[in-house]
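Trainee: this is a predicted model, with the sequence first.
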Amino acid sequence: MVNLLPLLHGDASGPFWAAWSWNPPVLVLLLSAGLVYGAALRYLGQRGRPLPPAWQPIAFYAGLTSAALALMGPLDLYNDELLTMHMLQHLVLIQVTAPLILLGRPVQLVLRGLPPERLGAALRVALRPQWVRTTLTVLTAPLTVTLLANAALVFWHFPRFYEAALYSTAVHDLEHLSFFVTALLFWWPIIDPVPRHHKLPALWAIAAIFATLVVSMSIGAIITLADRVIYPFYAGVPMPWGMAALTDQQVAGLIMWVGGGFLYMGAILALLARWLRQEERRQATLAEQRARHAL
């Protein structure tokens, strides 16, 4: 029975870093995103318009590179043998790829790169229906995105649904898509890729990330501390590097519990530092205003 379990994403029998598969839909999507972003940059440069700071394109293309690593590289090819690799794959998509892409401000850049007459016409057509505007408002609301991101995280770690993704390519793709889309929605109001659109105050953004941190670390702790293999699929496949299924599960849980926790804590500290700087500037402005009134 074990020998009949198919590998969903190719052959992982060679060297780890050489384990790549060229998934055509993913490759086309990543290349298209990169070309559109580059074309928008070129358009702005040719017309003498202000270009974004260098760190934004670097962040965007780093995000695309991380997506390629997660969806076509070793993390993908080894995720049928090791829960550890599957966990790393999800961590990259949710906590690395999504925020890096949004830090590149792709929507803002493309909108600036469109000719004004085309931009106005496109926005009028796209946003004219009231239901479209209402749907976008609800979908990008801070509470909505936090609930969606955490619901996806909890749902796909139930053994029944996790195992379904391992046995079905279509379900596996749906799992990745739901993680990535909800991550984009979650980081959207925090990173603010389009100015003045659902920008979360720093303290509320910290609260949203902290709530997600608690959920993520709780799942990681449950997986790490379990005394049996939670996902039977991994108990039935030969594991590389002589790793036992329970050890693999414990390492995967630690990655989610500790590694994912560090990433979320890093985001919280960055937001806290930004909030403190804003408060210092606000207090300095108030003090200056009081000084003027006192004269």
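Mentor: Received the coordinates, thanks.

Trainee: CA only for contacts and neighbour counts going forward, please
Mentor: OK.

Trainee: ok, Leu200 to Glu280 distance?
Mentor: 19 Å (CA to CA, to the nearest Å).

Trainee: so these two - more neighbours on which side?
Mentor: Leu200 (18 against 12; other CA atoms under 10 Å).

Trainee: what about that one, which SS state?
Mentor: For Leu200, the assignment made with DSSP: H, G, I helix; E, B strand; the rest coil gives coil.

Trainee: which residues are in contact with it?
Mentor: Each residue near Leu200 by CA atoms under 8 Å, 6 or more residues apart in numbering is listed here: 142, 189-190, 192.

Trainee: the nearest residue to Val110 once chain neighbours are set aside: neighbour count?
Mentor: Sequence neighbours aside, Ala40 is the residue nearest to Val110 in space, at 5.5 Å (criterion: CA to CA, 6 or more residues apart in numbering). Using other CA under 10 Å, Ala40 has 19 neighbouring residues.

Trainee: Ala40 contacts Leu109, doesn't it?
Mentor: Yes. Here Ala40 lies in contact with Leu109, judged by CA atoms under 8 Å, at a distance of 6.5 Å.

Trainee: element containing Pro53, please.
Mentor: Here Pro53 sits in a region with no helix or strand, counting by DSSP states H and E.

Trainee: what about it, how many residues nearby?
Mentor: By other CA under 10 Å, the residues close to Pro53 number 9.

Trainee: and the gap between it and Phe60?
Mentor: Using CA to CA, Pro53 is found at 12 Å from Phe60.

Trainee: quick one on the thing from earlier: can you redo the contacts of Leu200 as TSV with distance to Ile209, neighbour count and secondary structure?
Mentor: Output for the contacts of Leu200, formatted as TSV (distance: CA to CA, whole Å; neighbours: other CA atoms under 10 Å; DSSP: H, G, I helix; E, B strand; the rest coil):
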residue	distance to Ile209	neighbour count	secondary structure
Pro142	11	22	helix
Pro189	11	22	helix
Ile190	9	23	helix
Asp192	14	16	coil
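
Trainee: second one coming, line it up with the first:
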Amino acid sequence: MATALIAVLTAAYVLCVLVRLRDGRPWPRSCLLWWFAAVATTIVALNSPLATYSGNLFWAHMIVHLLLITVIPALLVAAAPIRLIRSSSARTRTAVTSAVSSTPFQLLTRPAVTVPLYAAVLVTTHLTGFQQAMAQHMWIHHAETVLYLVTGYLLLLPLLGNEYVGRHLVFPLRAATIIACMVPDAIVGVTLMMSPHIIAPAYSRSRPDWGPTALADQTAAGAIMWVAGDGLMMILILVIAREWVATRESSFGGWLDGVRARATIGANTAALDDDAAALDAYNARLAALHHMPRPHHQSEESVHDDQPHRR
């Protein structure tokens, strides 16, 4: 079932890319690569020896958990499927814009909602009887998979890349949100490491002969949750920092351009609040100069050199 769904979604993604290419609108190759990376990681998490042992060993389950709630959502956000669907046609543009602008979507992607949701999911699925129940009922296992993917995707959607979400959080708030998520990672991990009691006895009854003892298995799972979980969050912070540095918002580039334009053109500061206004004023100034009487020594080439152009 999962494999079929992955195949359908991949076919839909590739079809949208082909539609853009047919219309002469290229799609970034990096996004396509991120999509296939997400697909490959999902297959590893759901249909691989690691996925098989995740039902018998707590530490293997924890690795799958991190793939589902952090790695795969991050790759999906980088693939920008929402932006791709929105740009496919006028109809999809209207539908996606309406959905993204809706109150439920805006609410579900706010850090004030996603961070508590992330913390609640971690605590509920690891420090309660959830793991024991999951080992006894397959539908709970499937529900956990969906819960992890949705929770991670909603959390990272407004934080990474340039996916279309209707609004963009400032970079310091993005980094602060990731840092806040490191707290429940550490709490859950340390609790599992330090607990003298077995939280999910089902793992001890189904573990392979070569596997660790139940308590050692739980301790290893806690260490993976803490170290690897926070390690992944640190990587995401570095990604956000890189995006911050690469964006003109991170520096005073736009502000300096405005100061330069005001000093050169002599326009009112209220009229040059952004780069676009500065460029319009610059072009208007050049147009006025173009119609002024020119000295006889000024060549026609020098006039053409002053024609406005966007940097």
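Mentor: Nice, thanks for sending it over. Please read these numbers as outputs of a predicted model, since none were measured by experiment.

Trainee: take the contacts of Leu200 of the first structure and map them onto the second structure. Which survive?
Mentor: Contacts retained in the second structure from those (both residues aligned by TM-score structural alignment, their matches' CA atoms under 8 Å), given in the numbering of the listed structure: 189-190.

Trainee: let me know how buried the residue mapped onto Leu93 of the first structure from the second structure is, in neighbour terms.
Mentor: Counting by TM-score structural alignment, Leu93 of the first structure lines up with Leu68 in the second structure. Per other CA under 10 Å, the neighbour tally for Leu68 of the second structure reads 26.

Trainee: ok, now which ones touch Leu68 of the second structure?
Mentor: Contact analysis of Leu68 of the second structure by CA under 8 Å, 6+ apart lists 42, 45, 145, 148-149, 152.

Trainee: follow-up on the earlier one: just the element for the aligned partner of the residue nearest to Val110 of the first structure in the second structure, please.
Mentor: Aligning on TM-score structural alignment places Ala40 of the first structure opposite Cys16 in the second structure. In the assignment (DSSP H and E), Cys16 of the second structure maps to helix 2-22.

Trainee: by contact count, what packs against that helix?
Mentor: helix 29-46, helix 81-86 (3 or more CA pairs under 8 Å, 6 or more residues apart in numbering; DSSP states H and E).

Trainee: what residues sit buried inside that helix?
Mentor: Of all the residues in helix 2-22 of the second structure, those buried under the rule 16 or more other CA atoms under 10 Å are 13, 16-20.

Trainee: before we move on, what about stretch 102-111 of the second structure?
Mentor: Neighbour-count burial for stretch 102-111 of the second structure [16+ other CA under 10 Å]: 109-111.

Trainee: closest to Val115 of the second structure out of the buried residues of helix 2-22 of the second structure?
Mentor: Using CA to CA, Tyr13 comes nearest to Val115 of the second structure of those, at 28.8 Å.

Trainee: what's near enough to touch the closest one?
Mentor: Counting by CA under 8 Å, 6+ apart, Tyr13 of the second structure makes contact with 81, 84.

Trainee: then Ala235 of the first structure?
Mentor: Contacts of Ala235 of the first structure (CA under 8 Å, 6+ apart): 229, 245.

Trainee: could you rerun that using 10 Å?
Mentor: 2, 81-82, 229, 244-246 (CA atoms under 10 Å, 6 or more residues apart in numbering).

Trainee: how about Pro81 of the second structure?
Mentor: 12-13, 16, 31-32, 35, 87, 163-164.

Trainee: what does Ser54 of the second structure give?
Mentor: Contacts of Ser54 of the second structure (CA under 10 Å, 6+ apart): 45-46, 48, 60-65, 203, 207.

Trainee: of those residues - the most surrounded one?
Mentor: Ala45 (24 neighbours).

Trainee: please say which position in the first structure it maps to.
Mentor: Counting by TM-score structural alignment, Ala45 of the second structure lines up with Ala70 in the first structure.

Trainee: try Leu173 of the second structure
Mentor: Alignment note: Leu173 of the second structure maps to Trp204 in the first structure; criterion TM-score structural alignment.

Trainee: next, the buried residues of the strand or helix carrying its match.
Mentor: In this structure, Trp204 of the first structure sits in helix 202-225 according to DSSP H and E. For helix 202-225 of the first structure, the buried set under the neighbour-count rule, 16+ other CA under 10 Å, comprises 202, 205-206, 208-210, 212-213, 215-221, 223-224.

Trainee: how distant is it from the center of its chain?
Mentor: From the chain centre to the centre of helix 202-225 of the first structure is a distance of 15 Å (CA atoms, centre = their mean, to the nearest Å).

Trainee: show me what it is packed up against.
Mentor: helix 142-155, helix 169-191, helix 245-254, helix 260-294 (3 or more CA pairs under 10 Å, 6 or more residues apart in numbering; DSSP states H and E).

Trainee: roughly how far out does the second one sit from the chain middle?
Mentor: Per CA atoms, centre = their mean, the displacement of helix 169-191 of the first structure from the mean C-alpha position of its chain is 7 Å.

Trainee: please apply the same query to the last one.
Mentor: With CA atoms, centre = their mean as the basis, helix 260-294 of the first structure stands 26 Å off its chain's centre.

Trainee: and it, what does it pack onto?
Mentor: Counting contacts by 3+ CA pairs under 10 Å, 6+ apart, helix 260-294 of the first structure is packed against helix 83-92, helix 169-191, helix 202-225, helix 245-254.

Trainee: quick one: the first one to the second structure mean distance?
Mentor: Compared with the second structure after fitting, helix 83-92 of the first structure has a mean deviation of 0.5 Å; criterion: mean CA distance after the TM-score superposition for the first structure.

Trainee: can you classify Gly48 of the first structure by secondary structure?
Mentor: coil.

Trainee: distance of it from Arg118 of the first structure?
Mentor: 19 Å.

Trainee: cool, and Pro74 of the first structure?
Mentor: 42 Å.

Trainee: and for Ser168 of the first structure?
Mentor: 42 Å.

Trainee: same question, Ala149 of the first structure
Mentor: Counting by CA to CA, the gap from Ala149 of the first structure to Arg118 of the first structure is 34 Å.

Trainee: so between the two, which is more surrounded?
Mentor: Ala149 (22 against 11).

Trainee: in contact with the more buried one, which residues?
Mentor: 94, 178-187, 212.

Trainee: out of those, who has the most neighbours?
Mentor: The most crowded member of the contacts of Ala149 of the first structure, judged by other CA under 10 Å, is Phe186 (30 neighbours).

Trainee: which position in the second structure pairs with that residue?
Mentor: Per TM-score structural alignment, Phe186 of the first structure is aligned with Leu155.

Trainee: one more: Leu136 of the first structure?
Mentor: By TM-score structural alignment, Leu136 of the first structure lines up with Phe105.
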